[in-house]
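In: Sequence and predicted structure, then a few things I'm wondering about:
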Amino acid sequence: MEVAHQELSRAKQERIRFGLPPIIGNYFFPAYTPALLAAGLLQRLEVEDHGSRELTKMLAHGIIDMALLGSLAPLQQDSFSTQVITRAPIQIIVAPDHPLATQTAGVSFQDLKKEPFITLANEYVHAQAFHQVSRAAGVRPKVVFKTHDVHVLKTLVAKNSGISFLTTLALEPQDHLVALPLLDLGAPEFIISVATRANRLLSAPGQNLWNLLTSKGN
């Protein structure tokens, strides 16, 4: 009843509490902003900026109305309505002058067991992917630094302080980094989905937002 009351109250205000994880918010969502602005939706968004794990909890408890979520597999949760929007590989990133930079055809995780890694903190999907490939390869990589900031991670890698494991979605030409595909079977990919509560009746602006995010060509 409390969740229903929150949702009805927001529907009357025609505001949309929208969950947006940092990587998706910085590197994927901006492409939608011109269309959102033209549709009169951008100004209706009240953005909650957290990791996908925390946003999933907030969505389940009715604290937010809708979210873009990152995952390693398509979301399958009976209490949610979800739709995959895009997928991007998660690859090894190194500095251009790193010895591995020439191996553009790809590397196996087993060959990286002696490399120092700089990783994202545990609330990122990347941490789960890192543990997944480590277990599959039977290695325990040396993690020299963990960070909550993708920009810090990329800067440290560019300075040859270590290598990392990052979705290509978060790489830009000005980063001056080299991305190397993982040759391991079942190498993880970063999946972006839009999600809302399955039993939630979306307001007209909420439905327009859903339609815009799930339409092709954005």
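Out: Cool, got the structure. All values derive from a computational prediction rather than experimental measurement. Numbering: from 1, shown residues only.
In: only C-alpha atoms for contact and neighbour calcs from this point on.
Out: Will do.
In: OK, contacts around K113?
Out: Taking C-alpha atoms under 8 Å, 6 or more residues apart in numbering, we find K113 in contact with 139-142.
In: where's it relative to R10, distance?
Out: With the distance defined as C-alpha to C-alpha, to the nearest Å, K113 ends up 50 Å from R10.
In: Repeat that for L75.
Out: Where R10 is concerned, L75 sits at a distance of 25 Å (C-alpha to C-alpha).
In: residue closest to the middle of this structure?
Out: Central residue of the chain (C-alpha atoms, centre = their mean): G70, 3.9 Å from the mean position.
In: ok, now which ones touch that one?
Out: So G70 contacts 21, 24, 52, 125, 190-193 (C-alpha under 8 Å, 6+ apart).
In: Put together a markdown table for these, with neighbour count and secondary structure on each row.
Out: Formatted as a markdown table, these follow (neighbours: other C-alpha atoms under 10 Å; DSSP: H, G, I helix; E, B strand; the rest coil):
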| residue | neighbour count | secondary structure |
| --- | --- | --- |
| P21 | 22 | coil |
| I24 | 18 | helix |
| S52 | 23 | helix |
| V125 | 20 | helix |
| F190 | 23 | strand |
| I191 | 21 | strand |
| I192 | 22 | strand |
| S193 | 22 | strand |
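In: second one coming, line it up with the first:
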Amino acid sequence: MSLPFDLRALRVFLSVADRGGFSAAARELHVAQSAVSQTIANLEKRLELTLFQRHERRIGLTPEGEHLRLHARQLLERAEATHLAMRELHGLVKGELRIGIPSMLGSYYFPPLLMGFKARHPGIRLTVVEAGARRLQRMIADGELDLGVVIDDAASHHLERRRLVREEMVVCVPREHPFTGRAGVTAEAFFREPLVLFQDGYFHREFVDALSRQTGLTADVAFQSNLIPLTKAIVRQGFGITTFLRRVVDEPELAAVSFDPPAWLDLSLAWARGAYLSRAEQAFVDFVLGHRDAL
């Protein structure tokens, strides 16, 4: 029995659904609007379902259309993975790796690994995306990134993960600050200080917010910035303190002091659960895991 649709029709359907109109889908697909309309009409006829509610100036998915969108996206992703697997039987590999890395890791941990992998595989193009930890997790799950570095916690358990490194979160203060030289800084002492924090969505901010919830103490946020150099400059000038991974506190004017008790984060390399790893992706995973002792 033949199927009532093909992959091309599903791609057209998804484009119309995602773009919210036939004209926008036609521009994205580089075809005539009439061709898009005809494809959707044929699909609805063969399925014997109405997929779109047509209004005067806009369209929307019917409940049946919403149901098809979910299955169509999954089917096309599997088809792409199958196509890639067949290409690799002929020795071809994916030409680009899309990797997501939080800013602190991208600046201080990963450059040697990325350069080492590129030297070993010069034909593979690396695209590195910097974003907050939670956004990276969503991008990996949605297929916008092939791989990414995430915090290994309950929020990332829907991803396939391989442990990379455990790193300490420390209090970062000016060298002349009273905290310098202490064995540890309690949460109570930390929250009495004006703080320089990343914005929501970054693990740096989530760490502080979680500490606030655990202790019932409120953060005095003096500055918000996702720029590490700017955050360091603010701390150096004495306008606030912050928290970083220990390795990030690498300037003589700044001091790193442990929390009391010490705070640790587990960092993992992650990809979508059940996703097919191309040879290039698998090579990157193997390379990073083989060099994680250098992190």
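Out: Nice, I can see it. On a predicted model such as this, the values are computed, not experimentally measured, just so you know.
In: that older thread, can you confirm the residue nearest to the centre of the first structure is in a strand?
Out: Yes. Remark: G70 of the first structure belongs to a strand, assigned using DSSP: H, G, I helix; E, B strand; the rest coil.
In: Nearest residue to it in space, please, no chain neighbours.
Out: Of all residues not flanking G70 of the first structure in the chain, I192 sits nearest, at 4.8 Å (C-alpha to C-alpha, 6 or more residues apart in numbering).
In: List the contacts of that neighbour.
Out: Counting by C-alpha under 8 Å, 6+ apart, I192 of the first structure makes contact with 24, 68-71, 84-87.
In: Please tell me how far the aligned residue in the second structure for it sits from I99 of the second structure.
Out: Residue pairing (TM-score structural alignment): I192 of the first structure is matched to L267 of the second structure. Computed with C-alpha to C-alpha, the distance linking L267 of the second structure and I99 of the second structure is 15 Å.
In: can you check G240 of the second structure too?
Out: 33 Å.
In: Check which helices and strands the top strand by length along the first structure is in contact with.
Out: In the first structure, assigned by DSSP state E, the strand with the most residues is strand 80-94. When contacts are defined as 3 or more C-alpha pairs under 8 Å, 6 or more residues apart in numbering; DSSP states H and E, strand 80-94 of the first structure sits against helix 150-158, strand 164-167, strand 178-180, strand 189-197, helix 204-214.
In: And for I151 of the second structure, the neighbour number?
Out: 22 (other C-alpha atoms under 10 Å).
In: er, E123 of the first structure actually
Out: Neighbours around E123 of the first structure, by other C-alpha under 10 Å: 14.
In: That one: helix or strand, and which one exactly?
Out: Here E123 of the first structure, judged by DSSP states H and E, is contained in no helix and no strand.
In: quick one: what's aligned to it in the second structure?
Out: With TM-score structural alignment as the criterion, E123 of the first structure matches G201.
In: Pretty sure that match sits against G132.
Out: Yes. Under the criterion of C-alpha atoms under 8 Å, G201 of the second structure makes contact with G132 at 5.1 Å.
In: quick one: contacts for Y108 of the second structure?
Out: Going by C-alpha under 8 Å, 6+ apart, the list of residues near Y108 of the second structure reads 247-248.
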